[in-house]
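[1] Build me a model:
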Amino acid sequence: MQRETVEIEKAASLLKLLGDKTRLTMVKILDSFDCCVCEFVEMFKTSQPAISQHLRKLKDAGIVRETRRGQWIIYSLNKESDYYPFVQNLLGHLPNQDYKLQELEEQGLRISCE
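    Okay, here's the model as predicted:
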């Protein structure tokens, strides 16, 4: 089985992007669940513009994609990206972050943006 390789420059760029703790955590969460900006705002106790900036950087790199559902934009991991195997391998070494969504649910803050 041949493994897809990522050029060093692109790998360095992706690792720099994912070197931010917030972005890395977002990507780990998006590996399991789709989320909207408002959920990340609550999770990270950060402003909506800051969260949107993180998501824009991830989207520009092709790691994350967005889907519009009515007035809501839902973010998910871009599993069609050429870099997804690289990102997925990296995520496999990280602890599960599902508890962050469970905490939101317990606080009644897990938003169903439908």
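[2] C-alpha only now, for contacts and for neighbours.
    OK.
[3] Where does residue 82 fall, secondary structure wise?
    If you go by DSSP states H and E, residue 82 is not part of any helix or strand.
[4] So what would you say the end-to-end distance of stretch 54-71 is?
    20 Å (CA to CA, to the nearest Å).
[5] buried stuff in that stretch?
    54-55, 58-59, 61-66 (16 or more other CA atoms under 10 Å).
[6] what's in contact with that stretch?
    Residues from elsewhere that reach stretch 54-71 (CA atoms under 8 Å, 6 or more residues apart in numbering): 14, 17, 22-23, 27, 73-79, 81, 83-84, 87, 113-114.
[7] for comparison, sequence B:
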Amino acid sequence: MKKSTVEIDKAANILKLLGDKTRLTMVSILDNHDCCVCEFVAMFKMSQPAISQHIRKLKDAGVVGETRKGQWIIYALNKDSEYYPMVQDLLDHLPSQDYKLKELEEQGLRISCD
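    Got it, this is the predicted structure:
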């Protein structure tokens, strides 16, 4: 299987984007779980506009995609992105962040945006 390559400028931009701890954590969580902004607000204890700004940057870069469910927007890692293999390689070196979702569930804050 041929490994995909990303232009150095694009790779640098993605790595810069993921150099932010909050965005890197979001991407790690979105690798296995779809989430809405409200869950990230509770998880990171940040304002909705701040979380939306992080999501927008990830979305603009094509790393994250969105799906509408009624009034809710659900975010997921864009596995069709040309950057996905590179992002996935990076995530393989990080510890799972799933415990953050578990903590939300235990606090009754894991939201089912249906």
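[8] What about the buried residues of stretch 54-71 of structure 1, which are in strands?
    Applying DSSP state E to the buried residues of stretch 54-71 of structure 1, the entries found in strands are 64-66.
[9] just checking, which of the contacts of stretch 54-71 of structure 1 belong to helices?
    Judged by DSSP state H, the contacts of stretch 54-71 of structure 1 include 14, 17, 22-23, 27, 84, 87 as members of helices.
[10] and the spatially most central residue of structure 1, how far is that from residue 54 of structure 1?
    Residue closest to the average C-alpha location in structure 1 (CA atoms, centre = their mean): residue 27, at 2.7 Å. Going from residue 27 of structure 1 to residue 54 of structure 1 by CA to CA gives 10 Å.
[11] for residue 22 of structure 1, same thing?
    8 Å.
[12] now do residue 76 of structure 1
    Distance from residue 76 of structure 1 to residue 54 of structure 1, by CA to CA: 13 Å.
[13] Kindly indicate which of the buried residues of stretch 54-71 of structure 1 lies nearest residue 92 of structure 1.
    residue 63 (15.4 Å; CA to CA).
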